[in-house]
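Peer 1: Give me the fold of what follows.
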Amino acid sequence: MDVNNVIEAGLDAPHPVVAKVDLLGMDRAAMEAYFTQIGEKPFRASQVMKWIHQFGVSEFDEMTNLSKALRDKLKQLAWVRTPKIVAEQYSEDGTIKWLLEVDNHNSIETVFIPEKNRGTLCISSQVGCALECTFCSTGQQGFNRNLENWEIIAQMWVANKALGCKPKEERRISNVVFMGMGEPLLNVTHTFPVARILMDDYAYGLSKRRVTISTAGVVPAIDKIKDEVDVSLAISLHAPNNALRDVLVPINQKYPLEVLMPSLYRYVEGGHSKKHVTIEYVMLDGVNDRIEHAHELAILLGDLPCKVNMIPFNPFPNSDYKRSSNNAIHRFKDILEAAGLQVTVRKTRGEDIDAACGQLAGKVADRTKRTLHRVHFEPRPLT
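Peer 2: Okay, here's the model as predicted:
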């Protein structure tokens, strides 16, 4: 049934059959198109976006600069869905983790990391993950489905409300990273619109440099970022050669380093100023932290504009990996810096509440038993 036919028939008509439209997950272009469709001026989109994202309002009756007639119309035709907070945990270091229920069988985790000069929110893009990176707890939990627009942006909405953020005040959440559960570039249909909402001045107004998409290396989607959202990019590299990366990050079997690395150079060409790639490298004792690995990595990265983010491994149940020693980490760092690379050793945050990098698990009803929805990798001979 056409929305306009429902309106013309009268909002009080008995039991109009029309599915309510979710507004939380709409970027401005989509919301402007929606208001035009229901016979309203497109500028209503910016008004509603401000109410939802800046004031944290989910009830149309509270949107006081909208006419009563429009509020009544929206109550009939639309809604602002928000997830249920199942649990909220606080770390001794100030990190906060929320467990959010997105349906009757699945929950996702979102983490806020406060620092001296910024606050970072780590959000999820999928329920579980199909990539099976062997050092990541999420990858061992199975995969259920992609998150929809509203389920992804709702994490920012919930965190803002929980932290008491208000418009025109200094942001407590200054950075957002798609580094939670899931591979965001296997869900670009929903990830990209959410990135646009995060950067919209009528929503959260974050700059492109403060929104980061982290990927294990989905090359076709990397090539779309610059044209569609132009946000910052982080690569979960974790190995300096194909043989090792095939094991640690299995998607490398489909997009090996000789395919991935050129895509990173294409990404940094043009786009927003001072563009670089963040290289994520988890430090695994005796696996990828040897002197020869550091030299290989330095050669691999070459003159790519990048920053290397070394991540001490964060253990999780039933993992066979161990964290590299401090000596190994510093030796590795010294070699990279001697090669002219900019390197940071990430400080582990939220480990006492399982909120550290690689520890997010949530609650995943793995309906596929880790086979049907697994990303298909074409094996290739190692060289």
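Peer 1: alpha carbons only for contacts and neighbour counts from here, please
Peer 2: Noted.
Peer 1: Now do the helices in the stretch 201-350 of the chain.
Peer 2: Along the stretch 201-350 of the chain, the stretches classed as helices by DSSP state H, counting those that start in this stretch are 219-228, 242-248, 257-268, 291-301, 326-338.
Peer 1: Give the buried residues for the fourth one.
Peer 2: By neighbour count with 16 or more other C-alpha atoms under 10 Å, helix 291-301 contains the buried residues 293, 294, 296, 297, 298, 301.
Peer 1: With distance to residue 284 as added columns, please give these in JSON lines.
Peer 2: Listed next are the buried residues of helix 291-301 as JSON lines, based on distance: C-alpha to C-alpha, whole Å:
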{"residue": "293", "distance to residue 284": "11"}
{"residue": "294", "distance to residue 284": "13"}
{"residue": "296", "distance to residue 284": "16"}
{"residue": "297", "distance to residue 284": "15"}
{"residue": "298", "distance to residue 284": "18"}
{"residue": "301", "distance to residue 284": "20"}
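Peer 1: circling back to that earlier point, quick one: closest of the helices of the stretch 201-350 of the chain to residue 91.
Peer 2: For the helices of the stretch 201-350 of the chain, the distance to residue 91 is smallest for helix 326-338, at 23.0 Å, taking C-alpha to C-alpha.
Peer 1: How about residues contacting the closest one?
Peer 2: Here helix 326-338 makes contact (C-alpha atoms under 8 Å, 6 or more residues apart in numbering) with 283, 289, 290, 291, 294, 295, 297, 298, 312, 342, 343, 345.
Peer 1: what do you get for stretch 211-222?
Peer 2: Here stretch 211-222 has contacts from 175-179, 183-186, 188, 195, 198-199, 231-237, 249, 251-252, 255, 259-260, 263-264, 267, using C-alpha under 8 Å, 6+ apart.
Peer 1: please give me the structure for this one as well, since I'd like to look at both together:
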Amino acid sequence: EELSAFIERLGLKPYRTEQITNWIYRKYAVSFDEMTNLSKDTRERLKEAAVISNMTLLKTLESKDGTQKFLFELEDGELIESVLIPDNERLTLCISSQAGCAMSCGFCLTGSSGFRRNLKSYEIIDQVISVMRIIRDTTIAKTEKSGHHITNIVLMGMGEPLNNFDEVVSALWTITDLMKFSKRRITLSTSGIIPRIRSLAETGLGVNLAISLNATTDETRSKIMPVNNKYPLKELLKACRQFPLPPRSRITFEYVLIAGFNDSEDDAFRLVNLLKGIKSKVNLIMRTVEGRLYGKIILTKKNVLRKMQVL
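Peer 2: Here you go, the predicted model:
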């Protein structure tokens, strides 16, 4: 609607809206000059009135498994990260919703940097478009079945998405409506902002929900996630039970295993009881984690396997 109104103000024909949408959101154009099915006069009018957002890629890091981390610089100099994770069937893009984060989770390095600002909806969208350009223009980051396309998007990067609710929701509508990305393949991860979980359900977006849980008691969770002091486990899980799920969908519960803190057999059994009545799956995060409160975390294979057996 915004683009249609913009096109009308420029005195262009309504059908130009779909043409421009196709160039920006499906062909990932970086300039109006690429839009060869528009007349030169139309392209000049567009250039005088608008710019196509294009973040600056500062650095790319690649791990042994092919995962790539992209460091982007925004117009005001803020830095954000996006991560591309390939496997045989999927190419998952993890995007940020804020520059920095205010949640101060004890196991997360982003939280230690503090909160700087919310991202605008176009900056959230631009991460997807920028990475799609990288995939299109290089030989990297292609998987056996996904080919040249991102198959999944997860909002698990920098920031708490539900603390930037309006901009995130606006971005997701654009990604699903204009970029034609399946809402079933988008997952929003939250530390547990209960009122906004309910608001997300009311939007009708229909994206998947993930909860960063990481503990099975309020006492333990509050030590590593201050948000739990305001939104305790009982109320959080009640909101999860009330969250509308499409057929065959489940809520993902993310659980960073911290040796000697939340990785006991008792924790595993408590987790099972906590999630009763919720269509769910648990993502045990077993890699070494650097965190402000707990330093380097080393897990024993025995404890990890036992927790998996209990679940």
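Peer 1: And the TM-score between them?
Peer 2: TM-score of the superposed chains, computed with TM-score structural alignment, normalised by the length of structure 2, equals 0.91; 302 aligned residues with a C-alpha RMSD of 2.0 Å.
Peer 1: returning to that earlier point: filter the contacts of stretch 211-222 of structure 1 down to the buried ones, PyMOL style.
Peer 2: Command for PyMOL that selects the buried part of the contacts of stretch 211-222 of structure 1, burial taken from 16+ other C-alpha under 10 Å:
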select buried, resi 175+176+177+178+179+183+184+185+186+188+195+198+199+231+232+233+234+235+236+237+249+251+252+255+260+263+264+267
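Peer 1: Sort out which of the contacts of stretch 211-222 of structure 1 are in strands and list them.
Peer 2: Here DSSP state E is the test, and those give 175, 176, 177, 178, 232, 233, 234, 235, 236 as lying in strands.
Peer 1: Hmm, the fourth one is touching residue 120, no?
Peer 2: No - under the criterion of C-alpha atoms under 8 Å, residue 178 of structure 1 is not in contact with residue 120, lying 10.6 Å apart.
Peer 1: Give me the buried stretch members for stretch 41-50 of structure 1, please.
Peer 2: Of all the residues in stretch 41-50 of structure 1, those buried under the rule 16+ other C-alpha under 10 Å are 42, 44, 45, 46, 48, 49, 50.
Peer 1: Just send those back as CSV, with secondary structure and distance to residue 28 of structure 1 too.
Peer 2: Formatted as CSV, the buried residues of stretch 41-50 of structure 1 follow (DSSP: H, G, I helix; E, B strand; the rest coil; distance: C-alpha to C-alpha, whole Å):
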residue, secondary structure, distance to residue 28 of structure 1
42, coil, 9
44, helix, 10
45, helix, 6
46, helix, 7
48, helix, 10
49, helix, 8
50, helix, 11
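Peer 1: Make TSV from the residues you listed and add distance to residue 332 of structure 1 to it.
Peer 2: Below are the buried residues of stretch 41-50 of structure 1 laid out as TSV (distance: C-alpha to C-alpha, whole Å):
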residue	distance to residue 332 of structure 1
42	54
44	54
45	51
46	49
48	50
49	46
50	47
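Peer 1: What is the nearest of these to residue 245 of structure 1?
Peer 2: residue 49 (42.2 Å).
Peer 1: hmm, back to that, export the contacts of helix 326-338 of structure 1 as JSON lines, with columns for distance to residue 135 of structure 1.
Peer 2: Formatted as JSON lines, the contacts of helix 326-338 of structure 1 follow (distance: C-alpha to C-alpha, whole Å):
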{"residue": "283", "distance to residue 135 of structure 1": "10"}
{"residue": "289", "distance to residue 135 of structure 1": "14"}
{"residue": "290", "distance to residue 135 of structure 1": "17"}
{"residue": "291", "distance to residue 135 of structure 1": "20"}
{"residue": "294", "distance to residue 135 of structure 1": "19"}
{"residue": "295", "distance to residue 135 of structure 1": "22"}
{"residue": "297", "distance to residue 135 of structure 1": "19"}
{"residue": "298", "distance to residue 135 of structure 1": "22"}
{"residue": "312", "distance to residue 135 of structure 1": "11"}
{"residue": "342", "distance to residue 135 of structure 1": "24"}
{"residue": "343", "distance to residue 135 of structure 1": "21"}
{"residue": "345", "distance to residue 135 of structure 1": "18"}
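Peer 1: who's in contact with residue 293 of structure 2?
Peer 2: 106, 107, 224.
Peer 1: how does it look with 7 Å?
Peer 2: 106, 107 (C-alpha atoms under 7 Å, 6 or more residues apart in numbering).
Peer 1: just the buried residues of stretch 41-50 of structure 1 now: which is nearest residue 139 of structure 1?
Peer 2: Nearest member of those to residue 139 of structure 1, counting by C-alpha to C-alpha, is residue 49, at 34.1 Å.
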